[in-house]
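# Any chance you could fold what I've pasted below:
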Amino acid sequence: MEKYTVKKVINKKDINVEVPGSKSITNRALMLAAISNGKCKLSGVLFSDDSRAFLDCLDKLGFKLEIDENAKTVVIQGENGRIPNNEATINVRSAGTAARFMTVLLAVCGGKYTLESSEQMKKRPMSELLNKLMENGVEIEYLEKEGHFPFKLNSKGIGETKISIDTSKSSQYASALLMVAAVNGMEVNLTGSRPNGAYIKITLRMLEQFGIKFEKNNNTYNIKKQEVKLDAYEVEPDMSAACYFYAMAILLKVKSVVKGIHLNSMQGDIKFLTVLEKLGCKLTDTSAGVEVDGASIDSYPGIEIDMSDFSDQALTMAVVAAFANSKTIIKNIDHIRGQESDRVAVIATELKKLGCKTEIIEEPETDVVIEPGVLHGCEIDTYEDHRVAMSFAMAGLVIDGVIIDNPMCCRKTFENYFDVLENIY
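Next up is the predicted model:
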């Protein structure tokens, strides 16, 4: 499917949907299960381009896997911090988590590896992490552009060391180090603007769930060498995916429930529901899942909001802002310029096509100003970015003529997203 014309919703009805497992939690669980000792059964697993890339890497590294996509389960035979194949070639495709997590895993455990990726991933930053690894004795040979994929990695292992890592551009570097530290022992010091960010919190919570003990002193974590062992783990539904359907509650003025999502979720994007509440929605945590009720809202105001800690929803918020009755300012989102696309530029460019006036403010932090206008249909470029496709499709539920170019880039995290939309109609 090269293009998808979104159907404007005429007969509105309440939304009740199920979303895949969390990408962030799935790939962290795969990593932690791989370093554990013995079999670990993961349930509620997300199967998408990103998670399949991660599983393919584990397979190439020699890990024994039992995969059942219908049952949403993966059983991994952990090798107690050892990689079965100490020489291999892996391809992380476009998966940022696989790229960062695998690089650290291979460096810490040791061996000779070639790491390849998609063209999109070659553009994403890796130099800060790779430089830190080289400072600790890891040999990196760049095969194309310095500081980027692809490269060869030769390591005798890393352990009993101290590493400081900046969280400003990507917290995935820090998460990778924190998870793999238990293999040989490591002290990890988090610097930069997001040492206590949402994804760091998910990582720390999952360390606890997998029984990994650590000592915390301010933003420094001391993790001793230890055995990791867990028989089974349940992955939460993906809060990032759920937010599209919760945003539809305010856009379509209906009630929306996403199965299995609850207000005690450890995922940072749960904060988006608080934003919807400020705009007038009612939140109820039911036994089935959180209900967001936008049925009684005639119109809603714009908002000034710092999204530095749940920036995966910046695109979702931008589309919601397009239908507000006053100006919205999305603040502190400079770090999303280096994701699957330059999402700051995408917000400004694609909202202008819809009829909004937009402005990017660079200093002191990167903010986007969105002023609603007379909205109309247009063709949305997706930049091979799944979140662009899924968020801008929401606009087409409200106005005629929205066409999504390359919609199936959503396979990265939510491969049947447009099927779910069809069912909502």
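# Only C-alpha atoms from now on, for both contacts and neighbour counts.
Will do.
# so residue 36 touches residue 78, yeah?
Yes: between residue 36 and residue 78 there is a contact at 4.8 Å, judged by CA atoms under 8 Å.
# Next, the second sequence, to be compared with the first:
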Amino acid sequence: MAYAFAGHTIHHGCEIIGDNQPILIQRLIVPLAPAETFNHSHAHNHSAKADAWPPFFTETDTIKHMSETNNLQLWPAPTANGPLDATVTIPGSKSLSNRYLILAALGSQPVTLVGLLRSRDTELMMGALASLGVRCDIDPDNETTVTVTPPAGGRFQGNGNVYCGLAGTVMRFVPGLALFADGPVHFDGDEQAYARPMKPVLDGLEQLGATVDYHGEIGRLPFTITPPTVLPADRVQVSIDSSGSSQFISGLLLIGSRLPGGLTLQHTGEKTPSLPHIRMTVADVNGAGGHALADEDSRVWKVKPGALQLPERVVVEPDLSNAAPFLGAALIAGGTVRVPHWPVETTQPGGLLPGYLERMGAKVAFPEQDGIRYCEVTSDGSIHGLDDFDLTAAGEIAPSLAAILVFADKPTSMIGIGHLRGHETNRLEALVTEIRRIGGAARELPDGIAFTPVPRASLHGAVMESYADHRMATFAAMIGLAVPGIQIVNVATTRKTLPDFVGMWNGMLGK
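Have a look, this model is predicted:
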């Protein structure tokens, strides 16, 4: 069977590109209706039917110089021939894009999102919303401008299927919307998603009256949520252990305003991972007219009941975590890399990146030109280790920082990132495995990774796994800047958040 793919056709898992050379696409294909059911309008008008949802790919998705080895595509990571001098424009924030999509769906009036990230994760989110009766209309002149129209009366469409892929924000944010559906909603995802923890957010929904039926392992995909006949009238105190992911807390906070009595949410775990992401959620809820309050010391969040409505037009910041591989490249290769549209203030954890790079020895500046603020990172290629380094606040940039620390001048123990074991893959194990694969030295800690420097000359090329994890793929690309002979398995997994990573990377290197 063939599937429509925004101008391409997929045959049995292979993308047939211009020269008819098939490149295997693994675990990246969203189940779609047969190609003959599509028409051109679906590329710009995503209605309530989930089976009429084509993922978005640009023409630059044709990734050149790949071959098939053992049924896995390999990409030869380019080395830097000298110091860099590049300006790299980063697409919109995935975290903000998907939060805005959820909040727009929870409102009562259309919202136009400008600069929305167009990647697999956001396509999955829009597909999930479409299956619940939400319209996502794409501007034909600018595919990063999307108008979201919530369902009439705020009642989501039930008796449908939500496909989560491997997107944590989809599998953990969208289930809350099922509370307000007119029937059961079934959730499924990529096979690899079955290993990702889900139970805390589902426990929270059960405490709010939902029924969760598991079709596999308890606390994992796939499952079906049946909304309660009547939502609780009084404020409900929900207690969950969100130690595994901040997304469990965020997923419940996003819907708290729509509960008749509001929500009090207690995190029962000892540590709260990625607090900046939770703060982002609180700020976004309040920006949509909600009233969310945090007592972080007590690990309690309260949301008052009330209507949510984002402004008519919302501009999405660039994804600062996705800037990490590019800005970090300046340290590995030397030279200067600039990222435009860097915000003065942000709730994104990636906003902490410039300070971390400074601690590693880079010079960081924020020049302005023609009203655009840049983050500019300059390095002579020397990299300082960080001794004991707590990255609790920004764990998602750990793979990028890990790539830099492979080349550091002294050891680093990166801690506070134990929750990364539950991401797209076990990132701690994966990072240690790949560092050792190229001749580096690293070991897992209970809550992080210990890096021990080795001479650059001791590092060697290898086929590096991506584990269907976008950040592991960009980690390997960073290593390849200084280590010749790196080949990356399935670099196309970067489409999760960067639809044209290969083109952007080659552009940074002037290739």
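# Any idea what the TM-score is?
Once superposed, the chains reach a TM-score of 0.94 (TM-score structural alignment, normalised by the length of the first structure), with 423 aligned residues with a CA RMSD of 2.0 Å.
# any idea how far residue 428 of the second structure lies from residue 420 of the second structure?
Here residue 428 of the second structure is placed at a distance of 7 Å from residue 420 of the second structure (CA to CA, to the nearest Å).
# Can you find the partner of residue 66 of the first structure in the second structure?
Superposed on the second structure with TM-score structural alignment, residue 66 of the first structure falls opposite residue 137.
# Which helix or strand contains its match?
strand 135-139 (DSSP states H and E).
# where do the helices sit along the second structure?
Using DSSP state H, the helices of the second structure run over 94-105, 120-131, 168-177, 199-207, 247-256, 275-287, 324-333, 353-359, 398-405, 427-437, 470-480, 501-508.
# residues of the longest one that come out buried?
Looking back up the chat, that one is helix 275-287 of the second structure. Going by neighbour count (16 or more other CA atoms under 10 Å), the buried part of helix 275-287 of the second structure is 275-286.
# Make a markdown table from the residues you listed and add distance to residue 203 of the second structure to it.
Converted to a markdown table, the buried residues of helix 275-287 of the second structure look like this (distance: CA to CA, whole Å):
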| residue | distance to residue 203 of the second structure |
| --- | --- |
| 275 | 21 |
| 276 | 23 |
| 277 | 21 |
| 278 | 19 |
| 279 | 22 |
| 280 | 23 |
| 281 | 20 |
| 282 | 21 |
| 283 | 24 |
| 284 | 24 |
| 285 | 22 |
| 286 | 25 |
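# which pair in the residues you listed spans the largest distance?
Spatial extent of the buried residues of helix 275-287 of the second structure (CA to CA) is set by the pair 275 and 286 at 16.5 Å.
# ok, residue 339 of the second structure - contacts?
In this structure, residue 339 of the second structure makes contact with 87-90, 323, 327, 374-376, judged by CA atoms under 8 Å, 6 or more residues apart in numbering.
# mind running it again at 7 Å?
Residue 339 of the second structure makes contacts with 87-90, 374-376, as judged by CA atoms under 7 Å, 6 or more residues apart in numbering.
# Could you check which residue of the first structure pairs with it?
In the first structure, residue 339 of the second structure lines up with residue 258, judged by TM-score structural alignment.
# Next: residue 280 of the second structure.
So residue 280 of the second structure corresponds to residue 202, using TM-score structural alignment.
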